[in-house]
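Visitor: give me a model of this one.
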Amino acid sequence: MTLYTSETVDGAIQNALQQLQLDKSQVEVTVLTQPRKGFFGIGARKAKVEVKPAVKDQPEVADHQIDETPSAMDTKTTIEPEITTDSESKPVTETTEGPTVDRQAEYRQVATELNQYLSEIVSQLGIDATSQVEVKHRHVTINFETEQEGLLIGKHGRTINALQSLAQVYLNHKRFSKLEVTLDVASYRERREETLTRLAENMAREVVATGKPVYLDPMPSFERKQIHSVLADNEHVMTYSAGTEPKRAVVITLR
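Guide: Predicted structure coming up:
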């Protein structure tokens, strides 16, 4: 992995482009560290980025070549069953193996831009943090590292959940609504998942014991889905959501 540094992110990218003798459209950029001026020079740091040549596009095959050459069809990945095309349709860009190389490059690019956007917001909150981006198929995960974990997570996860909702809005605005994003810090999501699982099981036992429904505290949609999932196969209780955002909550009641 080759890293490039400068006083600014753009400067680090320009240094990389000069050394690689490429333009920005030919590379993939991952921002590893945002620059910081520090206080009278104390705690200052330079921007650090990883720049590598982008994966070249696969050569296109003309429509008549696809129709007339069986070997060309054999080399293409199987198309997802739900995607249907005819002879006049545009070429399919996604396969059962996931998005094509071109689409994955677009996902990585918008994920990098999202990371820069969030890093600026976190910095404005007074939180000193670094972040790493991971893109797998249609899911973006951004892991933050900071000594101010409690401040970034917030009470009951409100701060990091708000940032995650903002991140999803950003992707939707960029026309990448099919991408899902998860923000994490210090394995908070894993710990929160364990907490929600215990909560769902305990409240289900209470409903069975008392015969009365239980209304959980409002939570974001992805956490409500987990509660529903945990109790989906429970023979004694059922769940549903009630209320309107942002106060929509899960209700557990006898089946």
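Visitor: please make it C-alpha for all contacts and neighbour counts, starting now.
Guide: Fine.
Visitor: ok, residue 33 - how many residues close by?
Guide: Counted with other Cα atoms under 10 Å, the neighbours of residue 33 add up to 20.
Visitor: so the nearest residue to it once chain neighbours are set aside: helix, strand or coil?
Guide: Of all residues not flanking residue 33 in the chain, residue 48 sits nearest, at 4.9 Å (Cα to Cα, 6 or more residues apart in numbering). State at residue 48, reduced to three classes by DSSP: H, G, I helix; E, B strand; the rest coil: strand.
Visitor: wait, residue 48 sits on residue 11?
Guide: No: counting by Cα atoms under 8 Å, residue 48 sits too far from residue 11 to count as a contact (9.8 Å).
Visitor: now show me the structure for the sequence below, then we'll compare the two:
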Amino acid sequence: MKKVRISAPTVEEALQKAKERFDLREGEYEYTIIDKGSKGIFGLFSKDAEIEINFNSNYFTRKLEEFLLNALSAGGDVVVKVSCSGRRFLVELDGSDLGRLIGKHGKTLAALQHVAMIYLNRMSDTKLSVSVDAGQYKKRRKKNLEAIVKQAIQRAKLTKGKVMLDPMFAFERRMVHEIVKRHKNVKSYSVGVEPYRKVVIEYSANGKNEEEDN
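Guide: Next comes the predicted model:
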């Protein structure tokens, strides 16, 4: 996920330098010795040691959890649980006021997810994804979306035309695309710009989706 090279007079000093610079803890990295360095002769021709630090998912999991706890601390007691599967980080929020964490139509969750994604990817060499949920809101939202999409699919097939859904967040549009994929003779794609971007469900002989939302 991230690799850096650090130089210092000795390997031990290089490792300590990396820990202090990046706030690394045991179990959050592995390192490879590139060059052990040399003291030279009478202080001449000395050469620094060089190591390569490889940050693992434990580092990003902790940093993301700390970031979100700090961001949400002003709003009361919040529990943040972060898990990782490959390059995808899943965040579960809990607290005394889930409604505040979720926001109207999930707006607060969407904003937190966007900020968390930016934060994590600024630290990483590779693209990482973040999904933020609270009180299984997304699971409940998906169930509601399935009912809405099912009706839209029926209308599109009946009229052999297209049905445009209401504006949605990116994570909701992805849910719609996944649902549509399970049905024949329909396709889905997104139109418009944020925050008014919408999904269109259209009758299609091959039913191939034209666009996925990032």
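Visitor: and the TM-score between these chains?
Guide: After superposition, the two chains reach a TM-score (TM-score structural alignment, normalised by the length of the second structure) of 0.67; 171 aligned residues with a Cα RMSD of 3.2 Å.
Visitor: one step back: the residue nearest to residue 33 of the first structure -> the second structure?
Guide: Alignment note: residue 48 of the first structure maps to a gap in the second structure; criterion TM-score structural alignment.
Visitor: show me what contacts the aligned partner of residue 132 of the first structure in the second structure?
Guide: Matched across to the second structure, residue 132 of the first structure falls on residue 81, judged by TM-score structural alignment. Shown in contact with residue 81 of the second structure (Cα atoms under 8 Å, 6 or more residues apart in numbering): 65, 91-93.
Visitor: measure residue 81 of the second structure to residue 117 of the second structure for me?
Guide: 16 Å (Cα to Cα, to the nearest Å).
Visitor: just to be sure, residue 7 of the second structure is in a strand?
Guide: Yes: under three-state DSSP, residue 7 of the second structure falls within a strand.
Visitor: enumerate every residue touching it.
Guide: The contact partners of residue 7 of the second structure, taken as Cα under 8 Å, 6+ apart, are 14, 48-51.
Visitor: try 6 Å
Guide: Residues counted as contacts of residue 7 of the second structure (Cα atoms under 6 Å, 6 or more residues apart in numbering) are 14, 49-50.
Visitor: the longest helix in the second structure is where?
Guide: What stands out as the longest helix in the second structure, according to DSSP state H, is helix 137-159.
Visitor: the most centrally placed residue in the second structure - nearest residue in space that isn't next to it in sequence?
Guide: Central residue of the second structure (Cα atoms, centre = their mean): residue 130, 1.7 Å from the mean position. Nearest residue to residue 130 of the second structure in three dimensions, chain neighbours excluded: residue 89, at 4.8 Å (Cα to Cα, 6+ apart).
Visitor: what of residue 192 of the second structure?
Guide: Closest to residue 192 of the second structure by Cα to Cα, 6+ apart is residue 198, at 6.4 Å.
Visitor: in three-state terms, label residue 12 of the first structure for me.
Guide: helix.
Visitor: then the one 4 residues further on?
Guide: Classification of residue 16 of the first structure into helix, strand or coil gives helix, according to three-state DSSP.
Visitor: how about it, what's its match in the second structure?
Guide: Checking TM-score structural alignment: residue 16 of the first structure goes with nothing.
Visitor: now residue 16 of the first structure: how far from residue 131 of the first structure?
Guide: 20 Å.
Visitor: if we can go back for a sec, the residue nearest to residue 130 of the second structure - that's part of a helix, no?
Guide: No: according to three-state DSSP, residue 89 of the second structure belongs to no helix; its state is strand.
Visitor: surely it is in contact with residue 128?
Guide: No: judged on Cα atoms under 6 Å, residue 89 of the second structure makes no contact with residue 128 at a distance of 7.6 Å.
Visitor: more neighbours, those two?
Guide: Remark: of residue 89 of the second structure and residue 128, residue 89 carries more neighbours, 21 against 18, as counted by other Cα under 10 Å.
Visitor: for residue 188 of the second structure, see how far away the more buried one is.
Guide: Residue 89 of the second structure is 26 Å from residue 188 of the second structure, by Cα to Cα.
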